[in-house]
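# A structural model of the following input is requested.
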Amino acid sequence: MAIFKSTMQNATLNPKKRKSYKAQNIHVLYLFLVPAIVLTFIFSYLPMFSNYIAFLDYDFNKGWFGFGSKFVGFDNFAKFLADPKFYTLVGRTLLYSVTMMVATFPAPLILALMLNELRGERFKRVVQTTSYIPHFVSWVTVAGLFYMFLTVDATGIINNIRQLIDPGAERISYMQDAKNFLPVLVISEVWKETGWGTILYLAALTGIDPQQYEAAQVDGASRIQRLMYITLPGLIPTMCILLIFSLSGLLATNFDQVFNLQNKMIRLDTDTIGVYTYYQGLVSGQYSYSAAVGLFQGVISFILIMLTNATTKRLSNVGII
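As a prediction, the model looks like this:
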């Protein structure tokens, strides 16, 4: 309590005294980072040691890390590369990831620009809040809603609308046809995550100096010109960071989304690398093989994020490292 009281008392100091106070008490401020560092180490870095089983013929009863299970080197990786499903899984995962990135990457930017142009603050807040609420809905719930809307039963809103327009139209079971799976992925991702991504762009928009808009308006710049020459350039750093993270996940589609939207009728035709890893590991018990597939996926993602970061840093001097 003494620390917090002292901090509040010194919050009103002039800039020079505040800077001196911060320098003297920087060790106290670093204490706030300790919980985040500990949690990150436990849940992000410590589990990385389990990747060792990718190089073993892992036996659950014998254990690992040099005891019991036989070391087989890169045999599990070779098995995955020789798997007849390898090219199908990689191609389908890339197809899903690229399509979703092309469809979903510009959506938050467009919504943020539209919200930024609104003059009614109350309406703006309502639209923003309504748009990001779906982010907090689990993919299990989202999948249930989509199955309910797309079913052939009376609750199938899409089929009801089709028959309202054309009374003789036959009811279609959309979720039992694999060709409809990718559109459902894209639509559900846009609906669920666009509002949340918009928050980042709106935060970046607040960092643009208002005097630039005032000067441009005095010079006779139109709203489109102010958008092209002030707003978009000001958002480039944020766009680059988000692009880096998007491209790094080309081989890592959202497991929760794909897994919950699948069903037995279309699973074999809609499997991605992430879902395939789950079934090989937890369902079939091939722990070493699934660990090798997951590690392969992680290494490719790491390479992609480094290459993308280097490219964006060279082109726009913006990167995460």
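
# going forward, measure contacts and count neighbours with C-alpha atoms only.
OK.

# what number of residues are in the vicinity of residue 194?
The tally of other residues near residue 194 (other CA atoms under 10 Å) stands at 24.

# cool, and residue 275?
Residues lying near residue 275 (other CA under 10 Å) number 21.

# how about residue 163?
Counted with other CA under 10 Å, the burial measure for residue 163 works out to 14 neighbours.

# so it is in which element?
helix 157-165 (DSSP states H and E).

# here's the other one to compare against:
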Amino acid sequence: MTPSPNPASRTGVRGWSRRRAASDDDEGPFFPPEPVPAALDEAPRRDRPAPRPRPASSDDLPAQAAPAQQRSQQQRPQHQRPRPRPGPVPGPDRQQTDTDDDAGHRRPDISRYLAAEEPKQKPAHAKEPAHAKEKKPSWLSRLRDSRGARRVTKLVITLVVAVLAALVLRNYVVAPYYIPSASMEPTLKGGGGGPDDRILVDKISYRIHDPHEGDIVVFNRPDTWKIDDKTLVKRIIGLPGDIVTLRNGLVYVNGLRLTEDYVNKACGPTPTKPLTKTSKWTVPMDDYFVMGDNRCNSDDSRMFGPIPGSKIVGHAFLRVWPLSRFGTP
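Next up is the predicted model:
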């Protein structure tokens, strides 16, 4: 009688149905089947041995194992291959020396440094050859390289620039003048009766426009004026083309009487009197008729006539000294 199989072991026994069929025909002895894994397509796995440590280099491997390792390294990708370790330079005559360590690294040879000696100092009386003597710097180069020389150079340059700027300003922009006489009192004082006034003269404005009536101007003495002073200060009364007339001590320009509040009151109610027999002038083109504010003590166009416009230096626009009289004249 054939024993009934265990239902729980049908899925876990290999070849059960085949052996059962054989037992129906053959009444021989029954052998239990061998257990197999649950997954029939998975083969039994064997325990892998632990990997052997990789030797340091091919020299430590046996002669028959070294070519195999070299082949395995050549089959690896370039970035996975081990880097070659530094060793002695290959060659048939290369032998390990005292300067090589056990790994084949070259050690520096310091014997020549140990055997070196300090240079001997030459005696003081020894003479150096002519070509070995260094040229001493000249006094000019030492002066140029010194700190004090640089400061002096900067100071000199600053002074030169300041002087040039002052000359340019004085000749073309503005210049100071003093009042040489008392012909402009009380507007401008001078002539030794006290501290003389100092004024600033604008030299640019008359290059842009013509002088105006009533302006105080500084001009160079014309050749026809017989006066000791070379530079004079007067007030413009008549412009080019005007007719200036003196009548009863008053001034008329083109038939109109001038209101002159700046005239010195000490000269009386009729201060402007002719200095010659002439009392009427027609001012030529490019000329100007000028007179001083101190009419009773002024030599001006009443005596010498109008002055050329080319003789005018500039417009006196500011009184700077003394400080008690600082301001526009």
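
# quantify their similarity with the TM-score.
Here the TM-score for the pair of chains, by TM-score structural alignment, normalised by the length of the first structure, is 0.18; 102 aligned residues with a CA RMSD of 6.8 Å.

# quick check: what element follows the helix holding residue 163 of the first structure along the chain?
Heading C-terminal from helix 157-165 of the first structure (DSSP H and E), you reach helix 181-206.

# other SSEs contacting that following helix?
Counting contacts by 3 or more CA pairs under 8 Å, 6 or more residues apart in numbering; DSSP states H and E, helix 181-206 of the first structure is packed against helix 86-104, helix 106-117, helix 121-132, helix 232-248.

# picking that back up, buried residues in the helix holding residue 163 of the first structure, which are they?
Along helix 157-165 of the first structure, these residues count as buried under the neighbour rule (16 or more other CA atoms under 10 Å): 157-160.

# helices or strands up against it?
Using 3+ CA pairs under 8 Å, 6+ apart, the elements in contact with helix 157-165 of the first structure are helix 139-150.

# buried ones in the helix it packs on?
Residues of helix 139-150 of the first structure classed as buried under the neighbour-count rule (16+ other CA under 10 Å) are 139, 142-143, 146-150.

# now distance to residue 122 of the first structure too, for these, in TSV please.
TSV is the format used below for the buried residues of helix 139-150 of the first structure (distance: CA to CA, whole Å):
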residue	distance to residue 122 of the first structure
139	30
142	28
143	32
146	31
147	34
148	33
149	31
150	34
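
# looking at the residues you listed, which is nearest residue 98 of the first structure?
Using CA to CA, residue 139 comes nearest to residue 98 of the first structure of those, at 20.3 Å.

# which residues touch the closest one?
Residue 139 of the first structure is in contact with 256-257, 260, counting by CA atoms under 8 Å, 6 or more residues apart in numbering.

# same thing with residue 253 of the second structure?
Contact criterion CA under 8 Å, 6+ apart gives 238, 242-245 as the residues in contact with residue 253 of the second structure.

# against residue 157 of the second structure, how distant is it?
Between residue 253 of the second structure and residue 157 of the second structure the computed distance is 54 Å (CA to CA, to the nearest Å).

# now do residue 144 of the second structure
With CA to CA as the criterion, residue 144 of the second structure and residue 157 of the second structure are 15 Å apart.

# likewise for residue 20 of the second structure?
Computed with CA to CA, the distance linking residue 20 of the second structure and residue 157 of the second structure is 127 Å.

# out of those two, which sits in the busier spot?
A count of neighbours by other CA under 10 Å puts residue 20 above the other of residue 20 of the second structure and residue 157, at 16 against 12.

# and that one, that one's in a strand?
No. Secondary structure assignment (DSSP: H, G, I helix; E, B strand; the rest coil) places residue 20 of the second structure in helix, not in a strand.

# need the longest strand for the second structure.
Among all segments of the second structure classified by DSSP state E, the strand with the greatest residue count is strand 312-321.

# so which elements touch that strand?
Using 3+ CA pairs under 8 Å, 6+ apart, the elements in contact with strand 312-321 of the second structure are strand 198-202, helix 205-208, strand 216-220.

# 10 Å instead, please
Contact analysis of strand 312-321 of the second structure by 3 or more CA pairs under 10 Å, 6 or more residues apart in numbering; DSSP states H and E lists strand 174-178, strand 198-202, helix 205-208, strand 216-220, strand 231-238 as its packing neighbours.

# just the angle between that strand and strand 231-238, please?
Comparing the axes of strand 312-321 of the second structure and strand 231-238 via axes from the mean of the first three to the mean of the last three CA atoms, to 10 degrees yields an angle of 110 degrees.

# nearest to residue 128 of the first structure, of the buried residues of helix 139-150 of the first structure?
Within the buried residues of helix 139-150 of the first structure, distances to residue 128 of the first structure taken as CA to CA reach their minimum at residue 142, with 19.7 Å.

# same list (the helices and strands packed on helix 181-206 of the first structure) but as JSON lines, adding distance to residue 76 of the first structure and mean neighbour count.
Formatted as JSON lines, the entries for those read as follows, by distance: least, CA to CA, whole Å; neighbours: other CA atoms under 10 Å:
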{"stretch": "helix 86-104", "distance to residue 76 of the first structure": "13", "mean neighbour count": "18"}
{"stretch": "helix 106-117", "distance to residue 76 of the first structure": "39", "mean neighbour count": "17"}
{"stretch": "helix 121-132", "distance to residue 76 of the first structure": "42", "mean neighbour count": "14"}
{"stretch": "helix 232-248", "distance to residue 76 of the first structure": "24", "mean neighbour count": "18"}
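
# of all those, which one comes closest to residue 79 of the first structure?
Evaluated over these, closeness to residue 79 of the first structure peaks at helix 86-104, with 9.6 Å, by CA to CA.

# what is the burial count for residue 295 of the first structure?
Burial measure for residue 295 of the first structure: 17 neighbouring residues, criterion other CA under 10 Å.

# surely it is in a helix?
Yes. Under three-state DSSP, residue 295 of the first structure falls within a helix.

# for residue 248 of the first structure, see how far away it is.
Using CA to CA, one obtains 14 Å as the distance from residue 295 of the first structure to residue 248 of the first structure.

# what do you get for residue 130 of the first structure?
Taking CA to CA as the measure, residue 130 of the first structure and residue 248 of the first structure are separated by 29 Å.

# with residue 314 of the first structure instead?
Per CA to CA, residue 314 of the first structure is found 17 Å from residue 248 of the first structure.

# residue 267 of the first structure too?
Here residue 267 of the first structure is placed at a distance of 25 Å from residue 248 of the first structure (CA to CA).

# what of residue 255 of the first structure?
Distance from residue 255 of the first structure to residue 248 of the first structure, counting by CA to CA: 15 Å.

# one more: residue 17 of the first structure?
Using CA to CA, one obtains 44 Å as the distance from residue 17 of the first structure to residue 248 of the first structure.

# equivalent analysis for residue 241 of the first structure, please.
According to CA to CA, residue 241 of the first structure stands 11 Å off from residue 248 of the first structure.
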